[in-house]
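**Student:** Coordinates for the following, if possible.
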Amino acid sequence: MTTETREPTRSLDASVIAALGAAERPPRANAVSSSLTFGWRALLKIKHVPEQLFDVTMFPILFTLMFTYVFGGAISGSTGDYLQYALPGILTQTVVFITMYTGLTINTDIDKGVFDRFRSLPVWRASLLVGALLGDTLRYGLASFMVLVVGVLIGYRAPGGFLGVILAVLLLLVFCFSLSWLWLIVGLKVRSPNAVMGTSMMVLFPLTFISSVFAPPETMPGWLQAFVDVNPVTLLCEAARGLMDDAPDSGDILIVLVLSAVITAVFAPIALRLYNTK
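**Tutor:** Model prediction:
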């Protein structure tokens, strides 16, 4: 009886080994490789759902054209003059708005059950979140490219030249990468993707519109100007505008970099804790 029991077991083991292959077990993915893999997954999702490109292609084009030709004549007297002032602000607003989709994506994964399967994988636990942020950073770069292309086509010329534009975009990407940790927390806490969208809009609308994005703060009432001057979006917009206008303000740039570091230091641990205990 013992011999009869062992024979089927050995046969089963041999079939399992044959199915898996006789090669050595591949090494476990490290933090960098697993994060890059999840970042690549975020980009592959665009291939299967091309509609995700609307927020980084059509929206930047619409924002640039709409604000330039609707408000340009009324604020600056001509669309050309207004475009020179407003395009850095439109660039800032567009990229900051897109950061909300980070929380929307993670909440959708939770809603569909993909989140739990990823958490069971033998990889660095935070790689899903870091990978999602890396993939979204590329989306921010694409949105910036679309705004700049449209701006150049309708007459914008950056006094700071190519280098000033590149530095401004890099500064935007650094800030928006840090801000995305906040939306990860929202995506992990709220119950549905619609709730993520509503919560994000409630925060981003006053921050982006009550700022120096579309009009100089000096033209606003004193009580409103006090808020605009300390608004993080205003600080980011003025730092980017200075780089693109060949008048960089090292104080504004330093504040944005420090603010980005503080936001990451505060919200990243909270997001990782929520992710581990979700």
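**Student:** Please count neighbours and contacts with C-alpha atoms only from this point.
**Tutor:** Will do.
**Student:** Name the next helix or strand downstream of the host helix or strand of S200, please.
**Tutor:** S200 belongs to helix 193-209 when assigned by DSSP states H and E. Counting by DSSP H and E, the element after helix 193-209 in chain order, helix or strand, is helix 222-230.
**Student:** quick one: contacts of that next one?
**Tutor:** 210-212, 217-218, 234-235 (Cα atoms under 8 Å, 6 or more residues apart in numbering).
**Student:** And for stretch 193-213?
**Tutor:** Counting by Cα under 8 Å, 6+ apart, stretch 193-213 makes contact with 86, 88-90, 92-93, 96-97, 100, 103-105, 107-108, 183, 186-187, 190, 217, 228-229, 231-234, 237-238, all of which sit outside it.
**Student:** got the buried residues for it?
**Tutor:** 193, 195-197, 199-200, 204, 207-208, 210-213 (16 or more other Cα atoms under 10 Å).
**Student:** What's the local residue count around L182?
**Tutor:** 22 (other Cα atoms under 10 Å).
**Student:** what are the ranges of the helices in this structure?
**Tutor:** 2-20, 31-48, 54-76, 79-98, 100-112, 114-119, 127-153, 161-189, 193-209, 222-230, 232-244, 250-277 (DSSP state H).
**Student:** Report the inter-axis angle for the fourth one versus helix 232-244.
**Tutor:** If I follow you right, that is helix 79-98. Angle of helix 79-98 versus helix 232-244, following axes from the mean of the first three to the mean of the last three Cα atoms, to 10 degrees, is 130 degrees.
**Student:** roughly how far out does the helix holding S200 sit from the chain middle?
**Tutor:** 14 Å (Cα atoms, centre = their mean, to the nearest Å).
**Student:** follow-up on the earlier one: could you work out the most separated pair of the contacts of helix 222-230?
**Tutor:** The span of these, defined through Cα to Cα, is set by E218 and L235 at 14.8 Å.
**Student:** From R41, how far off is V32?
**Tutor:** 14 Å (Cα to Cα, to the nearest Å).
**Student:** let's see this one next to it:
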Amino acid sequence: MTTLAPTVPGSRRVDPAAAVARTASRSSLRETQTQVLAMAWRALKKMRRKPEQFFDVVIQPLLFTGMFAFIFGGAISGSVSDYLPVLIPGILAQTALTVCMATGVQLREDMDKGVFDRFKSLPIARIAPLAGPMVADLIRYALASVLTLLTGLAIGYRPGGGVLGCVGGVVLTVVAGWSLAWIFTWLGTMARSAQSVQGISMMIMFPLTFLSNAFVPAETLPGWLQAFVKVNPVSHVVSAVRDLFNDGKVTAEVGWAVAGCVVVVAVFAPLAVRSYSRKM
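**Tutor:** The predicted structure follows:
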């Protein structure tokens, strides 16, 4: 229940909640950055207390890289070694998409527990509680990407792009994962439960991942499916990472991938903040 400040003769009543909302809306850029970093630190402490949040980051890259390489390598490329330059960038994209999917689930869980009700009473920017955990998740994206690459190296992958190409591919994967996480953050503010967020996210993740060029050459697919693969943002990210890993070149695909990330953030970040403000 909202408590109104006592009325002084000749003055207007002030709603504290409205005052907090006005203060949050007037947060400067520096104040917003500080608030986002504070929320990121909270999320990091939460990860430290719940190490099971890293299971998908640690186990999935090892499992999927080894499984896909040895099961599909001979059938698709003739040998495991020939398939690894195709597979490793695809696994990177799949892992980043899976990891960022958890962002929306955890957000919905916090909202259901009433944590965000406390944030609403604080004079902070509305984007801070949403962006903070996503900044902390950058560590999870980087860890998943590095483990995927190391697993590939352990089973025989030798990237032609060298160290700089690998670093560029990992950075691009992290950026792509962070930008796609805004989609699942928006879903977290829209859905009614964490279970529904997870179900909807899975329906998004599987088409984006498997209906792309992540695991098979697009030329082997039916014509109608090739048309979807060409406009799939995951396909551009995979192609860009392949160019960086295998050739060490910054090609047009890298530009398309970065542009796609910018568009996704520009569309879904405002939607997530608006939905969060309405729900809270």
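**Student:** higher neighbour count, V32 and R41 of the first structure?
**Tutor:** R41 (16 against 12).
**Student:** of E218 and L235 of the first structure, who's got more company?
**Tutor:** More crowded of E218 of the first structure and L235, by other Cα under 10 Å: L235, with 21 against 12.
**Student:** My guess is the more buried one contacts S250. True?
**Tutor:** No: contact criterion Cα atoms under 8 Å: L235 of the first structure and S250 do not qualify, at 11.6 Å.
**Student:** centroid residue for the first structure?
**Tutor:** T99 (3.9 Å; Cα atoms, centre = their mean).
**Student:** Quick check: that one vs G155 of the first structure, distance?
**Tutor:** Counting by Cα to Cα, the gap from T99 of the first structure to G155 of the first structure is 28 Å.
**Student:** same thing with F177 of the first structure?
**Tutor:** When F177 of the first structure is compared with G155 of the first structure (using Cα to Cα), they lie 30 Å apart.
**Student:** Compare these two (neighbour count), which wins?
**Tutor:** F177 (23 against 13).
**Student:** contacting residues around that one?
**Tutor:** Contacts for F177 of the first structure (Cα under 8 Å, 6+ apart) come out as 133, 137.
**Student:** From I98 of the first structure, how far out is it?
**Tutor:** Distance, F177 of the first structure to I98 of the first structure, by Cα to Cα: 11 Å.
**Student:** Please apply the same query to S11 of the first structure.
**Tutor:** With Cα to Cα as the criterion, S11 of the first structure and I98 of the first structure are 56 Å apart.
**Student:** got it, and L236 of the first structure?
**Tutor:** According to Cα to Cα, L236 of the first structure and I98 of the first structure sit 15 Å apart.
**Student:** out of these two, which sits in the more crowded spot?
**Tutor:** Neighbours were counted for L236 of the first structure and for I98 using other Cα under 10 Å; L236 has more, 29 against 20.
**Student:** Report the contact partners of that one.
**Tutor:** 92, 172, 175, 252-253, 256.
**Student:** repeat for V58 of the second structure
**Tutor:** So V58 of the second structure contacts 143-144, 147 (Cα under 8 Å, 6+ apart).
**Student:** Please identify, among the residues you listed, the one with the most neighbours.
**Tutor:** A144 (28 neighbours).
**Student:** Okay, the nearest residue to that one once chain neighbours are set aside and M47 of the second structure: tell me how far apart.
**Tutor:** Nearest residue to A144 of the second structure, sequence neighbours excluded (Cα to Cα, 6 or more residues apart in numbering): V57, at 4.9 Å. Per Cα to Cα, V57 of the second structure is found 12 Å from M47 of the second structure.
**Student:** So the two - more neighbours on which side?
**Tutor:** Neighbours per residue (other Cα under 10 Å) separate V57 of the second structure from M47, with V57 holding more: 23 against 16.
**Student:** I'd assumed L97 was in contact with that one.
**Tutor:** No: judged on Cα under 8 Å, V57 of the second structure makes no contact with L97 at a distance of 11.1 Å.
**Student:** Could you tell me how far A261 of the first structure is located from A126 of the first structure?
**Tutor:** 18 Å.
**Student:** er, N276 of the first structure I mean
**Tutor:** Distance of N276 of the first structure to A126 of the first structure, given as Cα to Cα: 8 Å.
**Student:** More neighbours: the two, which one.
**Tutor:** Comparing N276 of the first structure with A126 by other Cα under 10 Å, the one with more neighbours is A126, at 17 against 11.
**Student:** Residue in the second structure paired with the more buried one?
**Tutor:** Using TM-score structural alignment, the equivalent of A126 of the first structure in the second structure is I127.
**Student:** Over to K112 of the first structure?
**Tutor:** Checking TM-score structural alignment: K112 of the first structure goes with K113.
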